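Colleague: Task: produce atomic coordinates for the following.
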Amino acid sequence: MLMICENDHVRNLANFDVLIAKIISYGNHYKPTKGSIQLAALSLVSQNAHASIANVTLLMEQYLHSVSIRELAFETLKQVNKNLFKILRSTTTISEMEMYMLVGSGKVLHSQFASQQRYDFLLDNFCSIIKLLKTNVFYMPKEEGLKIPNLEDFYSILYLKNTEVKRNCAFLSNACIIRNEVMYREANGLVALAATVKMYVKYHYGWESTQFKQIANLVIRKAKAPIKKV
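Modeller: Next comes the predicted model:
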């Protein structure tokens, strides 16, 4: 998923609201024939932008929370795998492939936006380990948490936590798409409408007019280029 600096959207909206406030101060002198830049239409765009940004903020918090919970769970998986490896080494000869499955699944990238594929790999690996243990007649752990049924329960927990992150990521992505439509859609997005309003005020009141000077320097533009996931 691509992450964009949320401050850009908030700043654009704040300046758009200042633009609307200036238009209100013009009173009945502001009478564009184009419906999309009339006061009522601009106010509706502002409301939609506020709602879409608030929704992205909420879903971002939920996504990051689920990522943190998942990371904690997979930290526990590293210790479980280490314990399994010790038992297998003492009870039977373990192949290089089996060793890789156990040791190789121990690393988790320490980043909030670590690759989703990494966690899918860890889950697949853990599932394979459990299948391997089921075929090992020498696997008889004393520790309750390392017994096959409990390992299967732990796998289910990890699976659900990983699925929750995927679901929250999808919700967040959809919310960002909606937000970007409201803010940056060609012709009718918030940024495009702000530019049209400025042009109208410029030609209606004049380049040197107080009305145009009040809004000319309001920065309302496209957001910075997306930042790719770590």
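
Colleague: Please count neighbours and contacts with C-alpha atoms only from this point.
Modeller: Will do.

Colleague: For burial, what's the neighbour tally of the nearest residue to S66 once chain neighbours are set aside?
Modeller: If the residues on either side of it in the chain are set aside, S66 comes closest to V165, at 5.5 Å by CA to CA, 6 or more residues apart in numbering. V165 has 21 neighbouring residues, counting by other CA atoms under 10 Å.

Colleague: Tell me if I'm right that V165 and V67 touch.
Modeller: Yes: taking CA atoms under 8 Å as the contact criterion, V165 and V67 are neighbours in contact, 6.0 Å apart.

Colleague: re earlier: now the residue nearest to S66: how far from L158?
Modeller: Taking CA to CA, to the nearest Å as the measure, V165 falls 11 Å from L158.

Colleague: Can you check which residues contact both of these two?
Modeller: Both V165 and L158 are contacted by R70, under the criterion CA atoms under 8 Å, 6 or more residues apart in numbering.

Colleague: about what we covered before: tell me the contacts of the residue nearest to S66?
Modeller: Counted by CA under 8 Å, 6+ apart, V165 has contacts Y63, S66, V67, R70.

Colleague: repeat that for 10 Å
Modeller: In this structure, V165 makes contact with Q62, Y63, L64, H65, S66, V67, S68, I69, R70, Q116, F171, judged by CA atoms under 10 Å, 6 or more residues apart in numbering.

Colleague: One more, please, to line up against the first structure:
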Amino acid sequence: MPMSTTFPSESNSESGKNNKKTASEVGHARNVANLHKLIQQVSVYLLYNPPVPELSVDSLQTLYNTATTKLSEVEEKRNANKNAITLRQTAFENLKTTCTRIVNRLEILGLPQGTVDQAKSLKRSIQGAKKKSAPASEAAAEAPKTISTSRQSFTQQAENFGILLQLLTTISAYDPQEDELKLANLNTYKDSLVSATQAVDQAEAELNLKMMERNKILYTEGSGLYSIAQNVKKYVKSLYGATSPEYITVSGIIFTRTK
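Modeller: A predicted model of the protein is given here:
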């Protein structure tokens, strides 16, 4: 029976917004579990005494232990990444309504229209709302003032919010009584948005590192779990023959390889 060489793709960490396992994540764990099954099987073969140390039962057990540890480390970092994403989502929940409240306040202060328009443009960039179409006679004049509304990443939202707060520092009439709209508190809020975004970046970097370490253990050509498992099967085939029950049994233990 031939070994499977299926190539499941792995999602990046940001897609971990849901808790479902991807095909590749399941495949990695199955490879490690099947290595344990392979070890148990060859351990009972009386003639199993490979000429290379990497295929010995002790070496296979060490490989299994290392691979199991790497799977656990990946899951730990994956959960940390999901938690960071959740915390970032919570931090940004009130951003759009806060920007609306700020702009509504500016509109009643009798400010120059250009200042209000600038604030509105920043609000649209943060909220992802399209600018209302201007009358045909004004369209040409308004076109140069538009700001792209596609800048919707969390980093860009926080960045645009910071620019909006910088604008507020130039408006002496902006002096709200509501604590949550006071400039000092808005700056604290902005800092929390930046921190939440940076925490996701850090968690994702740590997850990526652990996935690379795991993939090195599992799939490095010649020394990874996948290659070692192939060589174990080849050795059993050479030892007992292609039609032997010993080889047929181990060849039925399936290992998959990612791209």
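
Colleague: Give me the TM-score for this pair.
Modeller: Scored against TM-score structural alignment, normalised by the length of the first structure, the superposed chains reach a TM-score of 0.89; 216 aligned residues with a CA RMSD of 1.8 Å.

Colleague: returning to that earlier point: give me the secondary structure label for the residue nearest to S66 of the first structure.
Modeller: Under the three-state scheme (DSSP: H, G, I helix; E, B strand; the rest coil), the conformation of V165 of the first structure reads as helix.

Colleague: how near is the residue mapped onto it from the second structure to Q156 of the second structure?
Modeller: Alignment note (TM-score structural alignment): V165 of the first structure maps to V200 of the second structure. Between V200 of the second structure and Q156 of the second structure the distance, using CA to CA, works out to 14 Å.

Colleague: A194 of the first structure -> the second structure?
Modeller: Residue mapping for A194 of the first structure onto the second structure gives A229, with TM-score structural alignment as the criterion.

Colleague: Can you tell me the element that match falls in?
Modeller: A229 of the second structure belongs to helix 225-240 when assigned by DSSP states H and E.

Colleague: which residue packs closest to N81 of the second structure, ignoring adjacent ones?
Modeller: Among residues not flanking N81 of the second structure along the chain, A203 sits closest, at 4.9 Å (CA to CA, 6+ apart).

Colleague: Tell me how far I163 of the second structure lies from L122 of the second structure.
Modeller: Look at I163 of the second structure and L122 of the second structure: by CA to CA, they are 8 Å apart.

Colleague: ugh, wrong one, Y64 of the second structure
Modeller: Taken as CA to CA, the spacing of Y64 of the second structure relative to L122 of the second structure amounts to 54 Å.

Colleague: Over to V250 of the second structure?
Modeller: In this structure, V250 of the second structure and L122 of the second structure are separated by 63 Å, where distance is defined by CA to CA.

Colleague: quick one, which of those two is more surrounded?
Modeller: More neighbours surround L122 than the other of V250 of the second structure and L122, with 25 against 21 (other CA under 10 Å).

Colleague: quick one: what's aligned to that one in the first structure?
Modeller: Alignment of L122 of the second structure against the first structure is given by TM-score structural alignment, with M101 as its counterpart.

Colleague: Quick one: distance of the helix or strand containing its match to the chain centre.
Modeller: With elements taken from DSSP H and E, the one containing M101 of the first structure is helix 96-104. Computed by CA atoms, centre = their mean, to the nearest Å, the chain-centroid distance of helix 96-104 of the first structure equals 33 Å.

Colleague: What residues of it count as buried?
Modeller: By neighbour count, with 16 or more other CA atoms under 10 Å as the criterion, the buried positions of helix 96-104 of the first structure are E98, M101, L102.

Colleague: quick one: S13 of the second structure and Q89 of the second structure, what's the gap?
Modeller: Taking CA to CA as the measure, S13 of the second structure and Q89 of the second structure are separated by 15 Å.

Colleague: Next: L209 of the second structure.
Modeller: Distance from L209 of the second structure to Q89 of the second structure, by CA to CA: 24 Å.

Colleague: cool, Q113 of the second structure as well?
Modeller: As judged by CA to CA, Q113 of the second structure and Q89 of the second structure stand 33 Å apart.

Colleague: Then V26 of the second structure?
Modeller: Using CA to CA, one obtains 27 Å as the distance from V26 of the second structure to Q89 of the second structure.

Colleague: neighbour count winner among these two?
Modeller: Set side by side, V26 of the second structure and Q89 show more neighbours around Q89, with 15 against 11, by other CA under 10 Å.

Colleague: Could you say which helix or strand holds the residue mapped onto that one from the first structure?
Modeller: In the first structure, the residue paired with Q89 of the second structure according to TM-score structural alignment is E71. Per DSSP H and E: E71 of the first structure is located in helix 39-91.

Colleague: quick one, that helix and helix 190-205 angle?
Modeller: Between the axes of helix 39-91 of the first structure and helix 190-205, defined by axes from the mean of the first three to the mean of the last three CA atoms, to 10 degrees, the angle is 160 degrees.

Colleague: which helices and strands does helix 39-91 of the first structure pack with?
Modeller: Helix 39-91 of the first structure sits against helix 6-25, helix 96-104, helix 116-134, helix 148-184, helix 190-205, with contacts defined as 3 or more CA pairs under 10 Å, 6 or more residues apart in numbering; DSSP states H and E.

Colleague: With distance to A225 of the first structure added, can I get these in TSV?
Modeller: Output for those, formatted as TSV (distance: least, CA to CA, whole Å):
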stretch	distance to A225 of the first structure
helix 6-25	11
helix 96-104	35
helix 116-134	22
helix 148-184	13
helix 190-205	15
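
Colleague: and of the ones you listed, who's closest to I87 of the first structure?
Modeller: Within these, the stretch nearest I87 of the first structure is helix 116-134; the backing value is 10.6 Å (CA to CA).

Colleague: Can you point out the buried residues in that closest one?
Modeller: In terms of neighbour count (16+ other CA under 10 Å), helix 116-134 of the first structure has its buried residues at Y119, L122, L123, N125, F126, I129, I130, L133.

Colleague: So the fourth one is in contact with M99, correct?
Modeller: No: in this structure, N125 of the first structure sits apart from M99 without contact. The criterion is CA atoms under 10 Å, and the distance is 11.6 Å.

Colleague: Overlap of the contact sets of those two?
Modeller: Among the neighbours of N125 of the first structure, those also in contact with M99 (CA under 10 Å, 6+ apart) are S105.
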